[in-house]
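A.B. asks: this one's sequence-less:
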């Protein structure tokens, strides 16, 4: 095999490994947050990372940790909830990545499960020594507002969210 072909294969394998690592980081969110692992959830973010949810803006790991450890979130866990992150569309560009997916928050109410929220999720991640970490995650509820589907389209195109 020529050196060029080997280099091309290594580059392709490296990209696949990066995409897999980003997807694994994203897929970790639901199990960690539903398990109440505030340290684990916070560690998904860069130290100065941002989690921008419709009604909440969390800047820094400490705020993300506080959200998971909060009585409100712990109440959701005790009641029964599932944060389901859909399959991501990931664009890796060197040490930066943009990913987009849908997510659902499913809660247990009166013996049945109800979708409480369906959201558009736009993630920006960066490769760091410990691995890929979230720089910004922007969630917008899918309730007909224009910014929610715009987040999805921007992510598929590998573009930053308008809020970034």
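C.D. replies: That came through, no problem. Since this is a predicted model, take the numbers as computed values, not measurements.

A.B. asks: every contact and neighbour count from this point should use C-alpha atoms.
C.D. replies: Noted.

A.B. asks: same question for stretch 24-33: list its buried residues.
C.D. replies: 25, 26, 27, 29, 30, 31, 32, 33 (16 or more other Cα atoms under 10 Å).

A.B. asks: the fifth one against residue 86, yeah?
C.D. replies: Read it as residue 30. No: at 10.2 Å, residue 30 does not count as touching residue 86 under the criterion of Cα atoms under 8 Å.

A.B. asks: what about the longest helix in this protein?
C.D. replies: If you go by DSSP state H, the chain has its longest helix at helix 3-34.

A.B. asks: off-centre distance for that helix?
C.D. replies: 15 Å (Cα atoms, centre = their mean, to the nearest Å).

A.B. asks: so what does that helix touch, helix or strand wise?
C.D. replies: helix 38-43, strand 81-85, strand 89-93, strand 131-141 (3 or more Cα pairs under 8 Å, 6 or more residues apart in numbering; DSSP states H and E).

A.B. asks: presented hereafter is structure B, for comparison with structure A:
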């Protein structure tokens, strides 16, 4: 391989990695607007068919379970009362067709006094690239309440 071919191959590999990182970021950042709009099927479609969403108070082990969470009375009441699921830019590590991303999320609820934080959460997203692009394999979310599980998600994800 010539020097120019080596440089082009290197640039192509770097561009592919950046495109994959951006695609994972877009996947994760789409969760909030979709869940806050009540788009249950679209939210569920962010996950692989057998994907898992493990949030502090609820374990969902299928797209159907994730869609049911969005359609639930509690979630619909949050939407009608005013809520925002806000995701901070994640730290994404791509290795081939697998990726790990970690970051913060906040759930804000509208109250008589404005908006209040209902939950501040540490998140670890495991994603996989397939024929239909990047999808979530597993999202693990733990409340940042002083217990060691939440910070452990960060440390594990940044070093993945």
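C.D. replies: Yep, that arrived. Just so you know, these numbers come straight off a predicted model, no measurement behind them.

A.B. asks: returning to that earlier point: relative to structure 2, what is the average displacement of the longest helix of structure 1?
C.D. replies: In the superposition against structure 2, helix 3-34 of structure 1 averages 0.2 Å from its aligned positions (mean Cα distance after the TM-score superposition for structure 1).

A.B. asks: in structure 2, which residues correspond to that helix?
C.D. replies: Matched against structure 2 by TM-score structural alignment, helix 3-34 of structure 1 falls on residues 5-36.

A.B. asks: residues in contact with the residue nearest in space to the middle of structure 2?
C.D. replies: Nearest residue to the geometric centre of structure 2 (Cα atoms, centre = their mean): residue 28, 3.7 Å. By Cα atoms under 8 Å, 6 or more residues apart in numbering, the contact set of residue 28 of structure 2 is residue 87.

A.B. asks: against residue 137 of structure 2, how distant is it?
C.D. replies: 12 Å (Cα to Cα, to the nearest Å).

A.B. asks: Provide the aligned range in structure 1 for the lengthiest strand in structure 2.
C.D. replies: Determined from DSSP state E, the single longest strand within structure 2 is strand 114-130. Strand 114-130 of structure 2 lines up with residues 112-128 of structure 1 when matched by TM-score structural alignment.

A.B. asks: mind reading off the mean deviation between the matching stretch and structure 2?
C.D. replies: Stretch 112-128 of structure 1 sits 0.3 Å off on average (mean Cα distance after the TM-score superposition for structure 1).

A.B. asks: contacts for that stretch next, please.
C.D. replies: Counting by Cα under 8 Å, 6+ apart, 22, 95-108, 132-142, 148-149, 151-152, 155, 160-161 sit against stretch 112-128 of structure 1.

A.B. asks: give the buried residues for it.
C.D. replies: Within stretch 112-128 of structure 1, the residues that count as buried by 16+ other Cα under 10 Å are 118, 119, 120, 121, 122, 123, 124, 125, 126, 127.

A.B. asks: give me the neighbour count for the spatially closest residue to the third one that is not a sequence neighbour.
C.D. replies: Of all residues not flanking residue 120 of structure 1 in the chain, residue 102 sits nearest, at 4.9 Å (Cα to Cα, 6 or more residues apart in numbering). Around residue 102 of structure 1 sit 19 other residues, with neighbours defined as other Cα atoms under 10 Å.

A.B. asks: now swap in the one 5 residues further on and tell me
C.D. replies: Burial measure for residue 107 of structure 1: 19 neighbouring residues, criterion other Cα under 10 Å.

A.B. asks: kindly report the same for residue 57 of structure 1.
C.D. replies: 13.
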